[in-house]
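Asks: I'll drop the sequence and a predicted model, then ask my questions.
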Amino acid sequence: MPSGFFALLDDISALVKASAASLDDVPTQVAKTTGKVSGIVIDDTAVTPKYVVGLDPSRELSIIFRIAKKSLINKLLILSPAALLLGYFAPWAITPILMMGGAYLCYEGYEKVHSLFSKHADVHAESEEVKVITPEELEQQRVTSAVRTDVILSAEIMAIAYSQVVGQAILNQILVMLAVAVFITVAVYGFVGLIVKADDIGVHLAQDKFHPVTRKFGRGIVKFMPHFLTILGYVGTAAMLWVGAEIIAHGIPFTSHLLHDLEHALASMPALAWFAKALACGIGGLILGFIIDKILKLGKGIFGKRTAAEQPTH
């Protein structure tokens, strides 16, 4: 009996050690996953500030908090469990879902690039009838739109996070997914909050009560922020194309091998290898986004004509 008791203690000790080793590995997995989703995180950070443009400055942080709260709830209660369940019951579905998300990122990236070189959207917007809404309704529309975009980006983040822990213990999978959800949400929306209030910080520091160096620094912040937001928008667009295309490329054996061969050929120059891969993916993402845009417009034209033909004439 005592020997059986000590054997049980040994089993418990081994289990505890295995769990501790698994827990020790969580920060490494979180860091690895964060690196993998860096492009999506950059895009999420670049996109979000536009949702508070034109709204009451006193409501900016409140709006960012509302978006962040919904984002975290979606990651923790919907997207993470969905990824874990898919991984258990239908692991084959993870890659196609990732690729569909990648295609969406390429399409959105192409649309942003196209809008930079085309004024058609502006002309179309001017021709539409202006609808008058209250500030509260505008705020709700912005939050709803931001959350919808965030759900797509968050789904990509959590799917990639799951792909990094496939085959590990279920406890490790859950901890990594939850840690990634919390860390990325806090990092993204904390930085977004800092961005949208940077102007106010600069104005505050530029007051006469501060040292001349501090005032100069404050004025510098105010002057720099518009340029920073523009640069951030460009970086976010590039990240969408790069990440979207890379996700799709890794889902197709042929293109995955091509990327691997490109990295291998430039292995002696890691920085150049990274740039070459990012550039190749960015160009590929732009081409794919163009193709998707044309397919959607063609489909809209065909089904639009059918719908118009089926409507009864009076």
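Replies: Perfect, I can see it now.
Asks: Please make it C-alpha for all contacts and neighbour counts, starting now.
Replies: Fine.
Asks: how near is residue 22 to residue 162?
Replies: The gap separating residue 22 from residue 162 is 16 Å, by CA to CA, to the nearest Å.
Asks: Comparing these two, which shows the higher neighbour count?
Replies: Neighbours of residue 22 and residue 162, each counted by other CA atoms under 10 Å, are more numerous for residue 162; the result is 23 against 17.
Asks: Comparison target, given below:
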Amino acid sequence: MPGGLVALLDDVAVLAKLAAASIDDVSAAAGRAGVKAAGVVIDDTAVTPRYVVGLTPDRELPIIWKITLGSLRNKLFFILPAALALSAFAPWALTPLLMIGGSYLCFEAVEKIVEALLGHHHEEEVADIHDAVSLEKRQVAGAVRTDFILSAEIMAIALAELPGLSLAMRAAALALVAVAITVGVYGVVALIVKMDDIGLHLARRPSAAARRLGMGLVHAMPVLLQALSHIGVAAMVWVGGGILLHGLEAFGLGAVPHAVHHAAEAAGHAVPVGQGLVEWLVGALGAGVLGLIVGGAIVGVLHLIPRKKAH
């Protein structure tokens, strides 16, 4: 009996070591995958704050919480199982599905640009909704819909960094990436949108330095939120165009992706310092131009042509 107990304890120790090694492998894989998806994460952070414009301050954090739950639901219940299933049974379908999502991002961004140029602003649209419940539902639905596309890109990038792992370990690593990125992104978003409240709190402090900092935050936040709104739209064009460039290359239609890549390399080599930054900027500009073209074409088909017929 004691010998059996010792053997059982040995087996438990071995299993514990295997489990610890598996956790380390999953953590390392999730870390590599998360780093690769960092660019899209930044875009997601820039896009989201515009969905709380027009809401009362007391509803900002509850709205962000709802969007966070929607984002986790997108990643864990829809995208993760679909990505694993497609990678196992129909890997050829991942690229076209991502391209469809990228095209949608381009369309949504260009549509907002057209609305701004025509004088139909998002804030005016929000102001037209007098029912607070309807306004919140609209904002959450729009944010979660956009998040779905960005989350799909994040998960696809992460999945590409997990070759050779078992299905269970890939699922665990992707789940870890999904939770970590979602908490990180919407934690930063919550901090951004509540920064003016932090500023008001500091402005009431007895310290003169705290008051100056607080007032500076209060005055800066409207400008920052407006800038993030524009950055979010630009990020949607850039990410959508980048997805399309990668998709074209995957399908053997490499003329446009290669032209963008060569232009970025040439621009990088042409400057004495900051070559990596210049190369990235030119590549992002090329992706953005493609995104504007594709998004403009979709907007034209869905909006301009029907309006012309109506006239």
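Replies: Right, received. Where do you want to start? Predicted, not measured: the structure shown is a model, and the values here were computed from it.
Asks: Nearest residue to the counterpart of residue 222 of structure 1 in structure 2 in space, please, no chain neighbours.
Replies: When the two structures are superposed using TM-score structural alignment, residue 222 of structure 1 falls opposite residue 218 in structure 2. Sequence neighbours aside, residue 196 is the residue nearest to residue 218 of structure 2 in space, at 4.8 Å (criterion: CA to CA, 6 or more residues apart in numbering).
Asks: Next, count neighbours for residue 143 of structure 1.
Replies: Residue 143 of structure 1: 21 surrounding residues under other CA under 10 Å.
Asks: Structure 2: which residue goes with that one?
Replies: Using TM-score structural alignment, the partner of residue 143 of structure 1 in structure 2 is residue 140.
Asks: Could you double-check that its match sits in contact with residue 61?
Replies: No: counting by CA atoms under 8 Å, residue 61 is not a contact partner of residue 140 of structure 2; they are 11.9 Å apart.
Asks: how close does the counterpart of residue 179 of structure 2 in structure 1 sit to residue 109 of structure 1?
Replies: Aligned against structure 1 by TM-score structural alignment, residue 179 of structure 2 finds its counterpart in residue 182. Between residue 182 of structure 1 and residue 109 of structure 1 the distance is 26 Å, computed by CA to CA.
Asks: and residue 233 of structure 1, helix, strand or coil?
Replies: For residue 233 of structure 1, the reduced secondary structure class is helix; criterion used: DSSP: H, G, I helix; E, B strand; the rest coil.
Asks: Revised request: answer the last question for residue 209 of structure 1.
Replies: Residue 209 of structure 1, by the three-state scheme (three-state DSSP), is coil.
Asks: what about residue 301 of structure 2, how many neighbours?
Replies: When counting by other CA under 10 Å, one arrives at 11 neighbours for residue 301 of structure 2.
Asks: Give the equivalent position in structure 1 for it.
Replies: Pairing criterion TM-score structural alignment: the partner of residue 301 of structure 2 within structure 1 is identified as residue 295.
Asks: Now do the contacts for residue 88 of structure 2.
Replies: Contacts for residue 88 of structure 2 were tallied using CA atoms under 8 Å, 6 or more residues apart in numbering; there are none.
Asks: So which other helices or strands are in contact with the host helix or strand of the match of residue 301 of structure 2?
Replies: Residue 295 of structure 1 is located in helix 270-310, with elements delineated by DSSP states H and E. Other elements packing on helix 270-310 of structure 1 under the criterion 3 or more CA pairs under 8 Å, 6 or more residues apart in numbering; DSSP states H and E are helix 94-116, helix 212-251, helix 253-265.
Asks: looking at those, which is closest to residue 279 of structure 1?
Replies: Using CA to CA as the measure, helix 212-251 is the one of these that comes nearest residue 279 of structure 1, at 7.3 Å.
Asks: roughly how far is the closest one from the heart of the chain?
Replies: Averaging C-alpha coordinates over helix 212-251 of structure 1 and over its chain gives two centres that are 14 Å apart (CA atoms, centre = their mean, to the nearest Å).
Asks: Give me the mean deviation of it from structure 2.
Replies: After superposition onto structure 2, the average distance of helix 212-251 of structure 1 to its aligned residues comes to 1.0 Å, using mean CA distance after the TM-score superposition for structure 1.
Asks: relative orientation of that helix and helix 253-265 in degrees?
Replies: Comparing the axes of helix 212-251 of structure 1 and helix 253-265 via axes from the mean of the first three to the mean of the last three CA atoms, to 10 degrees yields an angle of 130 degrees.
Asks: Would you indicate which residues of helix 212-251 of structure 1 are buried?
Replies: Along helix 212-251 of structure 1, the positions that meet the burial threshold by neighbour count (16 or more other CA atoms under 10 Å) are 214-215, 217-222, 225, 229, 232-234, 236-251.
Asks: ok, so what distance separates the spatially most central residue of structure 2 from residue 154 of structure 2?
Replies: Centrality entry for structure 2: nearest residue to the mean C-alpha point is residue 44, 2.9 Å, by CA atoms, centre = their mean. If you measure residue 44 of structure 2 against residue 154 of structure 2 using CA to CA, the figure is 10 Å.
Asks: hmm, back to that, just the buried residues of the helix or strand containing the match of residue 143 of structure 1, please?
Replies: For residue 140 of structure 2, the enclosing helix or strand under DSSP H and E is helix 132-160. Within helix 132-160 of structure 2, the residues that qualify as buried are 135-136, 139-141, 143-159, counting by 16+ other CA under 10 Å.
Asks: circling back to that earlier point, using JSON lines, please lay out the helices and strands packed on helix 270-310 of structure 1 together with distance to residue 282 of structure 1.
Replies: Listed next are these as JSON lines, based on distance: least, CA to CA, whole Å:
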{"stretch": "helix 94-116", "distance to residue 282 of structure 1": "9"}
{"stretch": "helix 212-251", "distance to residue 282 of structure 1": "4"}
{"stretch": "helix 253-265", "distance to residue 282 of structure 1": "13"}
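Asks: which stretch among these comes nearest residue 195 of structure 1?
Replies: helix 212-251 (8.1 Å).
Asks: Next, the angle from that closest one to helix 270-310.
Replies: Regarding helix 212-251 of structure 1 and helix 270-310, their directions subtend 70 degrees when assessed with the same axes, to 10 degrees.
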